[in-house]
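Participant: 3D, please:
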Amino acid sequence: MRGILEERQTRSYLAFILLLAAAMVAASCLLGWRQTDRMRALYFQWEGRVSSGLLGEGVEPAVIARAFAGTEVTAEGERFLLQAGYTEEITPLWLLPDLYEAGMRQVGGQAAVFGGLSLLLLMGTLLFLGRRQRLYERAAEVMGEYAGGNFSRHLPRNERGTLFQMFASAEQLATALQARSQARQAEKEMMKETLSDISHQLKTPLSALFMYMEIMEGEPEEPSVVREFSGKALKALERIQELIQTLLKVARLDAGAVAFEKEDWPVGRLAGEAAEQLLDRARKEEKQLLLQGEERSHLVCDRSWMREALSNLIKNALDHTDPGGVIRVRWEESPAMLRIFVEDNGHGIPPEDIHFIFRRFYRSSRSSDREGCGLGLPLAKSVIEGQGGVIQVESRPGRGSRFIISFPGFGTEAASGGQVTKL
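Facilitator: Presented below is the predicted three-dimensional model:
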C-alpha cells in the first residue's frame, strides 16, 4: 500500500476519489434535509386541508384538535380508510398529487446530483487511465529503442513509487546493456587492430624467410651461401615463434584465462633468474647487468610470470642502451610498499612517446630496436597489474630510463643499502 501511495499520479487520483466521495455524502445529506423539509410542508398542508374540511362540515374545533393530537391507529380508523379507498396497498402514488410531485422532485434531484458526480468519476478515471496509458506507451517506445541499440533517451524517472522503481531498474539494465554493447564494440575494434598488427608484424619475417629460401634454392651448390641464408632463415623463424608465443600470452592475459599461482619468493632470486636469460646477450653487447637489494626482501607472486615481466623490462633496457652501458635492477622496501626498479643509462624515451610505450605494438619512430614487435612492455604491464602491482616509467632523453614496479602492502622495513651483484 505504501508503494502505491508513493506514486504522484495515484495519489492525485485517490485524492480525487476521496473528494468525490465527500461530495456524494454532502449531496446525500443535503437532499435528505430538503426532502424532510418538503415532507414537513406537505404534512402541514394536509392538516390544513383536513381541518378546513371538518370545520366546513360543522365539526367543533376542540374535536379537530383532539383528533390531530391522537397517536394511535384504531381499528375503526383503518376500516374507515379502507371504505374510503385510501390504503397503502391499493392506493397508487399518482392519486396523491402532493406526494407524487414531491417524490418526482426527489428522484430527479438525486438523479441529477449522482449522475453529475458519476460523470465526474468517469472523467477523472478516464483522465487517470489516459495519463497512465501515455506513460506506458512512452516507456514501451523507449524500451524498444533500447532493444534496437539506441540509448539516447531515458525512461520516466525522478519520481517515487513501484512503477518508477521498475523504470529505474529497467534503466539500470539498459545501462548495463549499453556498457556491454560498447565493450563488445571495443573488443571488435581491438581484435581488428590486433589482427592487423599481427599481419603487419608477421609480414616482414615471412617475406624475408621466403626470400632466403629462394636464394638457397637458386644456389644449392654454394655451401657458403646456403649456410649464410639458412642462418638468417633460422633467425626469422625464431622471431616468428617468439612473436606468436608472446601474442598467445597477451591474449590469455586479456581474456582473464591466466590463474596466477602466488607463492612467497625472494626478490633477489626472481631478479637473478630474469637477468640470467639475457647474460649472454649483455656480454656480447658489452653491457653490464647489476642487481642491488636486500636478501630478506620477499614478494608473493607467480614466479614464472613475474620472471617473464622482469625479463621483458631488462630486455627493453638492453635494446635501448649502447655498448658500455649499465642496466641496474634494484629493489627496496618501506613499511607500506615493495618497489622494484629497472634502470638504464641509455637513450631514454622521447616525451612524445612516453605516454604510449605500454600500448600494444607501439614502437617509436626513433627506436633503434628495429627487430622488436612492441609486445614486451604491454605484457609486463598486464602481468604486474594482474598481481596487484603498479608500473610507472620515468625518463629523460639521452640520460636513460627507469621503470618502477610497486606492490603495496608487501614492505616490511626500510632498506639500508643492500648488496650489489654484477652479472
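Participant: only C-alpha atoms for contact and neighbour calcs from this point on.
Facilitator: Noted.
Participant: Next, count neighbours for Gly400.
Facilitator: Counted by other Cα atoms under 10 Å, the residues lying close to Gly400 total 21.
Participant: Pull up the gap between it and Leu290, please.
Facilitator: Distance, Gly400 to Leu290, using Cα to Cα, to the nearest Å: 15 Å.
Participant: And for Arg38?
Facilitator: Counting by Cα to Cα - Arg38 and Leu290 are separated by 118 Å.
Participant: So if I had to pick from the two, which one is more boxed in?
Facilitator: The residue with more neighbours, out of Arg38 and Leu290, is Leu290; 19 against 15, by other Cα under 10 Å.
Participant: Just say helix, strand or coil for that one.
Facilitator: Secondary structure for Leu290, judged by DSSP: H, G, I helix; E, B strand; the rest coil, is strand.
Participant: residues contacting it?
Facilitator: Val326, Ile327, Arg328, Val329, Val420, Thr421, Lys422, Leu423 (Cα atoms under 8 Å, 6 or more residues apart in numbering).
Participant: Give me the three-state assignment for Thr421.
Facilitator: strand.
Participant: all helices of the stretch 251-400 of the chain, in order?
Facilitator: With helices called from DSSP state H, counting those that start in this stretch, the stretch 251-400 of the chain shows them at 267-276, 279-284, 303-319, 376-386.
Participant: Between the contacts of Leu290, which sits nearest Val300?
Facilitator: Val329 (18.3 Å; Cα to Cα).
Participant: Number of residues surrounding the closest one?
Facilitator: So Val329, with other Cα under 10 Å, has 26 neighbours.
Participant: check contacts around it.
Facilitator: Ala271, Leu289, Leu290, Leu291, Gln292, Ile340, Phe341, Val342, Glu343.
Participant: Please give the structure of this sequence too, so both can be compared:
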Amino acid sequence: MSTQDSPLHNDSSSAPRRILSLRARLGLGALLLGLAALATTALIVIGMDSVSARIDAALAAEKRIERYSVLSTQVSTFIVVAAEANQSGLPMDERTARLESIAAGITRTFGLLRQDLEAAVAEARALGLDEQSRRATQSIGIARMEALFLSTRDAFLTPAADRERLQGYIDVFAMGFDPHLNGVITAEVRARDAILSGIEDLRLRLTRIAFGIAVATLLLMTGFYLGLVRPQFSRLNQLRDATRQIGQEDFAIILPDRQPDEIGQLFTETNRMARALAHRKAAVDQEWSRLNATIAERTEALRAANAELAQTDENRRRFFADISHELRTPLTVILMEAQLGIQGFAEAAPSFETIRNRALRLNRRIDDLLRIARSETGQLALSASVFDLAEVLRDAVEETRAEVQSAGMVLELAPPAPLAVVGDPNWLRQVVAGLIRNALRHARAGGRIRLVIDRAGGMGRVHVSDNGPGIAPDDQDAVFERFAQGRSSAKAEGFGIGLALAKWVVEQQGGTIAMTSPLPRVDTLGAAPGTKVTVGLPLDIA
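Facilitator: Alright, predicted model coming up:
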C-alpha cells in the first residue's frame, strides 16, 4: 500500500496551491448569490422609494389643483358680492361686514398655496433642477393673483372710494385674475402629467434592470450547480456507496482522493478506515474461530453438568417420596395407638388427643412433601374445595397455641360464625399459622394478637393484627418479595420467605393478601402502631 499512497500524498501536498478548498468555493458561490440577492433588494428598495416620491409629488400637484379650484370659487363669490354691494350703494360698514369673511378665506387659501408650493420646491430636488425651477416660477403667478386680490379688497375697505372707481377695481380684478389662475392650473396639470409619465418610464427601466439581474442570477446559479454542486454530489454518491459496501463487510474500497478539498480528505480517511477494518476483521475472524472452539468445549461440559444436576434432582424427589412413605408407617401406628388410648383410658384422653392432633398435623406436612416430590415443576399443588373459614381459623389457632403461650402473649379470637369460601383449606391454615408466627417473632413486646373474620367485596377475609412496632411504608411492598425483610429489630430471624410463600398460595387460589401499618387509632391493640395482614378468599356462591 505504500507504493500507492506515495503519489496521492504528493498530489495532496501540492494541490492546495492550485485549487481552492471546497469550503472556499462554496463560500464564494454563496457570496455571489448573496450579492445578486442584495442587488435585487437594493433595486426594489430604490425603485419603490423613487416611485413613492413621484406618486407623492403627483398627489401634491393634485392637491394644489384642488386648492386652485377652491380659490377660483372663493374669488368668484368675492366678485359677485363686491359687485352687488357696489351697485346697491351699501354703506362702508355693511360692505365691510359682507366682504370680510370671504376675503379672510381667500387670504387663508393663498397662505396654504404658498406652503404647498414651498413643499413642492423641496420635493422637486429629487426630480432635478429644471423641475425645481419650474415650480419656483409658479410663485410669481400666485404673487400676482394675490396682489390683484389685495388691491381690490383694500379699495372696497377704503371709505373715500366712489362707485365708479370700485367698479373699475372689480373689472380689473376679474379680467386679470383668470389668466393668472388658468396659467398656474395649466402648469400644475402639466407637472402632474409629467410626473405620471415619469413613473411609467421608471417602471420600464426597473423592469429591464430586474430582468437583467434575474438572467444574471440564473446564469450564476446554473454555473454554480453545474461547476461545483453536481460534481460534489457525484463524489458524495461514491462515498455513500463505499459506506454501504463497508456496512456489508466488504472492505475492498479505493476511493479517488486526488483532490485536496474536504471531500478528498474524507475519501482518504475512508480508504484508511477500510484498510484498518479489513485488518480488524481478519483478527476478529481468528478470535471468533477460537471462541467457537471454546464455546463448544464449555457447552459439552455444561451438558454433562446438566445431566448430573438432573440426576441429583431425580434423587432428591425420590428421597422425598421415600422418606415420606417411611414416615407414614410410624405415624399410622401412632394415630391408631392414640385412638385406642382415647377410647380405653378416659383420664388420659386429653394427652392422647394432643398426640393424635400432632400426628395428624405431621401427616399433613408429609402430604405436602409428597405433593412437592410428585410435581413436575417442584411447585406446590393446590386443590380447591369449599370449606368453612372459621374451622380453618380454629385449627390454625390450635396449632400455634403452645407457641403463643410460650411467648407469653395473648391471642384474641372471637367465636367466628361459619363462613364458606373456596380454596385449599390445608394451605390456608398454614398461611394463617405463619402470620401468627410472624407476629410472635416481630411483635412479641406488644403482647397481643387478634384474629377477626368478616366478609366484603365477595371475599371471606381473615385479619391478623398485632401490637408491634409496625412496618415502614417503604418496606410494605418489599416484605411480600422472596428473601426480603423489614427493618425491625427481629429481621435477622428466619429467611424472609414466609410472606412471599403466603402471597403466592393466596393468589393462586384467586384470593388477596394486603398489609396495613400503622393501624388506625380505633383498631390498635395498644400504644404501639401495630400491623394488620388481611387474607381474603372468594366466597362460595353456589
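Participant: Overlay the chains and give the TM-score.
Facilitator: TM-score of the superposed chains, computed with TM-score structural alignment, normalised by the length of the first structure, equals 0.36; 169 aligned residues with a Cα RMSD of 3.5 Å.
Participant: Going by neighbour count, which residues of the strand or helix carrying Pro7 of the second structure are buried?
Facilitator: Per DSSP states H and E: Pro7 of the second structure is located in helix 2-14. Under the neighbour-count criterion of 16 or more other Cα atoms under 10 Å, helix 2-14 of the second structure has Leu8, Ser12 buried.
Participant: Check the offset of that helix from the chain's centre.
Facilitator: 51 Å (Cα atoms, centre = their mean, to the nearest Å).
Participant: helices or strands next to the helix or strand just after it in the packing?
Facilitator: Per DSSP H and E, helix 2-14 of the second structure leads on to helix 22-88 as the next helix or strand towards the C-terminus. Applying 3 or more Cα pairs under 8 Å, 6 or more residues apart in numbering; DSSP states H and E, one finds that helix 22-88 of the second structure contacts helix 92-123, helix 163-224, helix 262-344.
Participant: Serialize these to TSV and add fields for mean neighbour count and distance to Gly498 of the second structure.
Facilitator: Output for those, formatted as TSV (neighbours: other Cα atoms under 10 Å; distance: least, Cα to Cα, whole Å):
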stretch	mean neighbour count	distance to Gly498 of the second structure
helix 92-123	16	102
helix 163-224	16	81
helix 262-344	14	21
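Participant: These into TSV, with extra columns for distance to Ile513 of the second structure?
Facilitator: As requested, these are exported to TSV (distance: least, Cα to Cα, whole Å):
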stretch	distance to Ile513 of the second structure
helix 92-123	96
helix 163-224	77
helix 262-344	30
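Participant: Which among the ones you listed is found nearest to Ala439 of the second structure?
Facilitator: helix 262-344 (30.5 Å).
Participant: Give the buried residues for the helix or strand following that closest one.
Facilitator: Going down the chain from helix 262-344 of the second structure, the next helix or strand is helix 349-374, by DSSP H and E. For helix 349-374 of the second structure, burial by neighbour count (16+ other Cα under 10 Å) applies to 349, 352-353, 355-357, 359-360, 363, 366-374.
Participant: Next one: Ile17 of the first structure from Asn316 of the first structure, what distance?
Facilitator: 79 Å.
Participant: got it, and Arg134 of the first structure?
Facilitator: 64 Å.
Participant: So these two - more neighbours on which side?
Facilitator: Asn316 (18 against 11).
Participant: contacting residues for that one?
Facilitator: Contacts of Asn316 of the first structure by Cα under 8 Å, 6+ apart are Gly376, Leu377.
Participant: before we move on, back to that, turn the contacts of Val329 of the first structure into CSV, including distance to Gly130 of the first structure.
Facilitator: Shown next, in CSV, are the contacts of Val329 of the first structure (distance: Cα to Cα, whole Å):
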residue, distance to Gly130 of the first structure
Ala271, 74
Leu289, 80
Leu290, 80
Leu291, 79
Gln292, 79
Ile340, 69
Phe341, 70
Val342, 71
Glu343, 73
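Participant: Farthest pair within the residues you listed?
Facilitator: Leu289 and Ile340 (14.8 Å).
Participant: State the number of residues packed around Leu310 of the first structure.
Facilitator: Leu310 of the first structure, neighbours per other Cα under 10 Å, totals 27.
Participant: Please name the nearest non-neighbouring residue to it.
Facilitator: Ala274 (5.8 Å; Cα to Cα, 6 or more residues apart in numbering).
Participant: circling back: quick one: which of the helices and strands packed on helix 22-88 of the second structure is nearest Thr516 of the second structure?
Facilitator: Nearest of these (Cα to Cα): helix 262-344, 38.0 Å.
Participant: Tell me what angle the closest one forms with helix 2-14.
Facilitator: 120 degrees (axes from the mean of the first three to the mean of the last three Cα atoms, to 10 degrees).
Participant: just so I have it, where are all the helices in the stretch 51-200 of the first structure?
Facilitator: Going by DSSP H, counting those that start in this stretch, the stretch 51-200 of the first structure shows helices at 61-69, 75-84, 97-147, 162-218.
Participant: For the residue nearest to Leu310 of the first structure, give me its contacts.
Facilitator: Arg307, Glu308, Leu310, Ser311, Ile314.
Participant: for the third one, what are its contacts?
Facilitator: For Leu310 of the first structure, the contacting residues are Ala271, Ala274, Ala275, Ala380, by Cα under 8 Å, 6+ apart.
Participant: so Glu394 of the first structure touches Ile405, yeah?
Facilitator: No - assessed by Cα atoms under 8 Å, Glu394 of the first structure is found out of contact with Ile405, at 11.5 Å.
Participant: which of those two has more neighbours?
Facilitator: Ile405 (21 against 13).
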